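K.L.:
predicted model follows, preceded by the sequence.
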Amino acid sequence: MKTEPGECSIDDVMNAPGRTVSWFGVRNYQARNFMRDAMRPGDAVLFYHSSCPHPGVAGIARIASGPHPDECQFDANSGYYDLKSSREAPRWVAVDVEGLIKIPLVPIAELRARPELSGMRILQRGNRLSITPVTKEEFRFIADHLIQFPRD
């Protein structure tokens, strides 16, 4: 799951009550469908910072809830308001994400340099989705070879 640090950083998540935030504001049908249909509570998440001076994996999180209506779609004052959405038939969902650990940044250049990750969706040219699946093998490779876990 990628986010701009100015919108919601790994520090924001780790400092939130219960280290949990709602992943709101997704307005792409494919990304919405990943949240709605594929994500389950307990699933591991690579927390990725994007559109910033140093993009890359900044933490590990997990899905903390099933999909629920994104409340922003109903708020006319929100930048994520959707006039066509209603409480009876919401178009957009959110999931809650719990931060588990902040890690030293694994830069995108490091991810791209690894042939084992060449098929990773987030690294594909033109990928603009804020949510992309990661295979178990990709996640394990990153965890085993690229993340320097704090020694606390």
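P.N.:
Structure received.
K.L.:
only C-alpha atoms for contact and neighbour calcs from this point on.
P.N.:
Fine.
K.L.:
wait, residue 74 sits on residue 89?
P.N.:
No: using CA atoms under 8 Å, residue 74 is not in contact with residue 89, being 11.1 Å away.
K.L.:
quick one, which of these two is more surrounded?
P.N.:
residue 74 (19 against 9; other CA atoms under 10 Å).
K.L.:
next up, the contacts around the more buried one.
P.N.:
Residues in contact with residue 74 (CA atoms under 8 Å, 6 or more residues apart in numbering) are 81-83, 85-87.
K.L.:
another structure for you, compare them:
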Amino acid sequence: MRQYWLMKSEPDECSIDDALAAPVATVSWTGVRNYQARNFMRDAMQVGDGVLFYHSSCAQPGVVGIARVASGTRPDPTQFDAASPYFDAASKPDDPRWLLLDVQALRKTRVLGLPELRAAPSLAEMVVLRRGNRLSITPVTTAEWALIDGTLLSR
């Protein structure tokens, strides 16, 4: 069964334009350092799942593209690189803590910002809209996906 996800990226690190310009429009989703987000990647995300590509920590946060999960998980090499901001001295190559997967950008969309998402009553329970949510990867229901991809982004 296909599932859907919202994945946040800071555009200074990897924007939708960067992803579309990458070979085969595919980027490795590095730097996830939250156990719940890691567990989503490890235990629930599957090749072919839909992804709402979301820009965060920017002037206009919101959904900026549609993507898909393009690989299974593997160890994130940035956890072992002392020069990386994602270095984790406690993570060991024979027992890595952090994983990544590849995401393939399919298309850029108009920016669908938080105010517009909040204005849709049927999105009221969407995880990204919950107060205090800081996760970089969150599940999206089939109904939420259908409304966003099928209706809101086509306006």
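P.N.:
Great, that's in hand. Please read these numbers as outputs of a predicted model, since none were measured by experiment.
K.L.:
quantify their similarity with the TM-score.
P.N.:
In this superposition the chains share a TM-score of 0.95, using TM-score structural alignment, normalised by the length of structure 1; 149 aligned residues with a CA RMSD of 1.0 Å.
K.L.:
need the contacts of residue 74 of structure 1 in TSV with neighbour count, can you?
P.N.:
Formatted as TSV, the contacts of residue 74 of structure 1 follow (neighbours: other CA atoms under 10 Å):
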residue	neighbour count
81	16
82	17
83	10
85	13
86	13
87	11
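K.L.:
take those and map them onto structure 2. Which survive?
P.N.:
Retained in structure 2 (both residues aligned by TM-score structural alignment, their matches' CA atoms under 8 Å) from the contacts of residue 74 of structure 1: 81-83, 85-87.
K.L.:
need the strands for structure 1, in chain order.
P.N.:
2-3, 20-22, 44-49, 56-63, 68-69, 93-94, 96-107 (DSSP state E).
K.L.:
can I get these in JSON lines with mean neighbour count and distance to residue 121 of structure 1?
P.N.:
Converted to JSON lines, the strands of structure 1 look like this (neighbours: other CA atoms under 10 Å; distance: least, CA to CA, whole Å):
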{"stretch": "strand 2-3", "mean neighbour count": "21", "distance to residue 121 of structure 1": "12"}
{"stretch": "strand 20-22", "mean neighbour count": "20", "distance to residue 121 of structure 1": "23"}
{"stretch": "strand 44-49", "mean neighbour count": "23", "distance to residue 121 of structure 1": "13"}
{"stretch": "strand 56-63", "mean neighbour count": "23", "distance to residue 121 of structure 1": "14"}
{"stretch": "strand 68-69", "mean neighbour count": "17", "distance to residue 121 of structure 1": "25"}
{"stretch": "strand 93-94", "mean neighbour count": "23", "distance to residue 121 of structure 1": "21"}
{"stretch": "strand 96-107", "mean neighbour count": "19", "distance to residue 121 of structure 1": "16"}
